[in-house]
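> Could you look at this predicted model? Sequence included:
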Amino acid sequence: MSLLSLFNTLGLGPDGWGSVLLLGALMTVVLTLAALAIGAVFGALIAAAKLSRWRVLRVFGDFYTTVFRGVPELLVIYLFYFGGSSLVTTVGQWFGADGFVGVPPFAVGAFAVGMISGAYQAEVYRAAVIAVARGEIEAARAIGMPTLTMFRRILIPQVLRYALPGIGNVWQLSLKDSALISVTGLAELLRASQIAAGSTHQYFLFFVAGGVLYLAMTGVSNRVFGRAEAIVGRSFKRNFARN
């Protein structure tokens, strides 16, 4: 393949597949953001359960993290997508619907990856809470600080500071897991690469192009999280110096 033909094939013109790959990359980022947000909610709840004084909550938290970290991600996606479709179809038949009723691939994919992400985020938040100095919490209670104020001014800022590196790792994990959503037909980056490769029969070219885009997203993500960690670190140093 000549260099000109390569540029035309990967270009943004009417005969190129560049726009398809870029839209797939955008879908991957949006899907990962949605999954990370869903995982943050589940992760916070499970972390609270694992730190609870109630044994039943701790057992439930351990069960959740064990299941979603131990079961293969692809199997979880299959269970949510195909199992969810079967459930919706059965319920629809109860109300007179005919035929198969599918579930939205984006919503199910984001929820499935979010549940997986939540298992890892739970451990990140739990470790961050444990890392907060107990003396600060005891001092806040000793002066009669309300619980909500203590959470807002002492616990949450420090938990976010300690958790940020781990959240960056979970983001990278979710970014890669999003490629598995291609089995549902959602046109994220891997699916877009498969479509382009199948249409042109240039499999090596488009899978390499997809890999390059994944690496580009990973590199940008590392820079963003590195910058965020630096900003949070400087903020805590300034607050410590003032105190």
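Looks like it came in fine.
> contacts, neighbours, all on C-alpha from now
OK.
> any idea how far the residue most central in space within the chain is from Ile154?
With distances taken as CA atoms, centre = their mean, Leu36 lies nearest the centre of the chain, 3.3 Å away. Applying CA to CA, to the nearest Å, the value for Leu36 to Ile154 is 24 Å.
> And Phe106, by the same measure?
Counting by CA to CA - Phe106 and Ile154 are separated by 37 Å.
> same check, this time on Glu123
For Glu123, the distance to Ile154 - CA to CA - is 20 Å.
> which of Phe106 and Ile154 has more neighbours?
Comparing Phe106 with Ile154 by other CA atoms under 10 Å, the one with more neighbours is Phe106, at 20 against 16.
> ok, that one touching Leu31?
Yes: under the criterion of CA atoms under 8 Å, Phe106 is in contact with Leu31, at a separation of 7.1 Å.
> so which strand or helix has the residue nearest to the centre of the chain?
In the assignment (DSSP states H and E), Leu36 maps to helix 18-50.
> on contacts alone, who are the packing partners of that helix?
helix 55-70, helix 105-131, helix 156-177, helix 189-200, helix 203-242 (3 or more CA pairs under 8 Å, 6 or more residues apart in numbering; DSSP states H and E).
> try it against this one:
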Amino acid sequence: MTACNTPRSSLPESLELLSLGAEGWGDEILSGVAVTAGLALATLPLGLILGFLVALARQSEERSLRLAGGIYTTVFRGLPELLTLFLVYYGAQIGIQEAAKLLGAETAIEINSFVAGMVALGMVFSAFASEVFLSAFRAIPRGQYEGAYAVGLGRVSTMRLVVLPQLIRIALPGLSNLWMILLKETALVSVIGLSDILRQAGIAARVTKDAFLFFGSACLLYLALALISSVAIGGINRWAARGEAPR
């Protein structure tokens, strides 16, 4: 009588580790993808608005605004992104706690890691975005402003109707590169406990002792996000260039 062998799973062990459910780490990795994408998408508008305002300040006729804008960009372009993250995450907590002590409160206050990551990355993004916007502003001929004023448009109307449409088209290539950099920099938030792709992959690698599988999967996920972004950016570029005359 022959012994009956125990049937083995049809999936390789590595695929079982990446599967969804209690036996695999797929759920955790996918939640990390959602956190990474959510953080990048939340940071983008903050960085764009701050960068645009800093660019306006740097080309202002007011010397103090130009100086403040120059200091801002110098600081946040010069500091390492990880150090900026630590300063926002830990420094903000200390600052709020000290302010609470002055008001007579002794409660412990902890900054949300998602918000800290969004603020820190947004400040770095805005510093570089301001340079892109500033170059775009300088690429628009001065006659565009003068022509708008000549037909009776005010400053706000000139900015909205004449300058911004051209500014967006000129700045898009540089901002697209900054978006790709932002996607990669979201991995830094893993050091302050935010469960992004890298942190979830690291936890899975330590538990299963299969670092190559999970960090390799993280690489593929970041590349997939970059590919999706490239497709979206291509669509935005075509939309922005729809009014240009064919060359």
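Happy to help now that I have it. Predicted model, so just to flag it, every value in this text is computed and none were measured.
> The residue nearest to the centre of structure 1 maps to what in structure 2?
Under the alignment (TM-score structural alignment), Leu36 of structure 1 maps onto Leu44 of structure 2.
> Tell me if I'm right that that match and Ala120 touch.
No: using CA under 8 Å as the test, Leu44 of structure 2 is too far from Ala120 to be in contact (11.8 Å).
> ok now do the residue nearest to the centre of structure 1, which residues does it touch?
Contacts for Leu36 of structure 1 (CA atoms under 8 Å, 6 or more residues apart in numbering) come out as Gly114, Ser117, Gly118, Trp171, Ser174.
> Just put those residues in TSV and tack on neighbour count and distance to Gly11 of structure 1.
Below are the contacts of Leu36 of structure 1 laid out as TSV (neighbours: other CA atoms under 10 Å; distance: CA to CA, whole Å):
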residue	neighbour count	distance to Gly11 of structure 1
Gly114	29	33
Ser117	29	34
Gly118	30	38
Trp171	22	29
Ser174	24	28
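> Go through the residues you listed and name the one nearest Arg58 of structure 1.
Nearest to Arg58 of structure 1 out of the contacts of Leu36 of structure 1 is Gly118 (CA to CA; 15.5 Å).
> Which residues are in contact with the aligned residue in structure 2 for that closest one?
Here Gly118 of structure 1 is matched to Ser126 in structure 2, going by TM-score structural alignment. Ser126 of structure 2 makes contact with Leu46, Gly47, Leu48, Ile49, Leu50, Gly51, Phe52, Val54, according to CA under 8 Å, 6+ apart.
> Can you give me the neighbour number for the fourth one?
The criterion is other CA under 10 Å. On that basis, Ile49 of structure 2 has 15 neighbouring residues.
> Run through the residues that contact it.
Ile49 of structure 2 touches Ser126, counting by CA under 8 Å, 6+ apart.
> hang on, the earlier thing: just the helices and strands packed on helix 18-50 of structure 1: most buried one?
helix 105-131 (a mean of 23; mean count of other CA atoms under 10 Å).
> Next SSE downstream of it?
helix 134-142.
> Which residue range of structure 2 does that next one align onto?
Helix 134-142 of structure 1 maps onto residues 142-150 of structure 2, going by TM-score structural alignment.
> how far apart are the matching stretch and its match in structure 1?
Mean deviation of stretch 142-150 of structure 2 relative to structure 1 after superposition (mean CA distance after the TM-score superposition for structure 1): 1.6 Å.
> Now do the buried residues in that stretch.
By 16 or more other CA atoms under 10 Å, the buried positions in stretch 142-150 of structure 2 come out as Tyr145, Ala148.
> Quick one: residues in contact with that stretch.
Gly154, Arg155, Thr158, Val162, Val163.
> Which residue numbers in structure 2 does stretch 213-227 of structure 1 align to?
Counting by TM-score structural alignment, stretch 213-227 of structure 1 corresponds to 221-235 in structure 2.
> ditto for stretch 157-164 of structure 1
Against structure 2, stretch 157-164 of structure 1 falls on residues 165-172 (TM-score structural alignment).
> check the fit of the matching stretch onto structure 1 and give the mean distance.
Its aligned residues in structure 1 lie a mean 0.8 Å from stretch 165-172 of structure 2 after superposition (mean CA distance after the TM-score superposition for structure 1).
> List the contacts of that stretch.
Residues outside stretch 165-172 of structure 2 that contact it (CA under 8 Å, 6+ apart): Val132, Phe133, Ser135, Ala136, Phe137, Ala139, Ile140, Asn237, Ala240, Ala241.
> Which residue in structure 1 aligns with Val35 of structure 2?
By TM-score structural alignment, Val35 of structure 2 lines up with Met27.
> Apart from its neighbours in sequence, what residue is nearest its match?
Nearest residue to Met27 of structure 1 in three dimensions, chain neighbours excluded: Glu188, at 5.2 Å (CA to CA, 6 or more residues apart in numbering).
> what do you get for Leu57 of structure 1?
Leu57 of structure 1 sits nearest to Ala49 (CA to CA, 6+ apart), 4.9 Å away.
> just to revisit the earlier point, now, among the contacts of Leu36 of structure 1, which is nearest to Gln202 of structure 1?
Ser174 (27.8 Å).
> Would you mind finding the match for the closest one in structure 2?
By TM-score structural alignment, Ser174 of structure 1 lines up with Leu182 in structure 2.
> hmm, back to that, just how off-centre is the match of stretch 157-164 of structure 1 within its chain?
20 Å (CA atoms, centre = their mean, to the nearest Å).
> so stretch 46-61 of structure 1 matches what in structure 2?
Mapping stretch 46-61 of structure 1 onto structure 2 (TM-score structural alignment) gives residues 54-69.
> Contacts for the matching stretch next, please.
With CA under 8 Å, 6+ apart, stretch 54-69 of structure 2 has contacts from Gly70, Tyr72, Ser126, Ala127, Ser130, Glu131, Phe133, Leu134.
> run the last query once more with 10 Å
Contacts to stretch 54-69 of structure 2, defined as CA atoms under 10 Å, 6 or more residues apart in numbering, come from residues 48-53, 70-74, 126-127, 129-138.
> now swap in stretch 231-243 of structure 1 and tell me
Contacts for stretch 231-243 of structure 1 (CA under 10 Å, 6+ apart): Pro157, Gln158, Leu160, Arg161, Tyr162, Leu164, Phe225, Arg227, Ala228, Glu229.
> by how many degrees do the helix holding Leu36 of structure 1 and helix 156-177 diverge?
Relative orientation of helix 18-50 of structure 1 versus helix 156-177 (axes from the mean of the first three to the mean of the last three CA atoms, to 10 degrees): 130 degrees.
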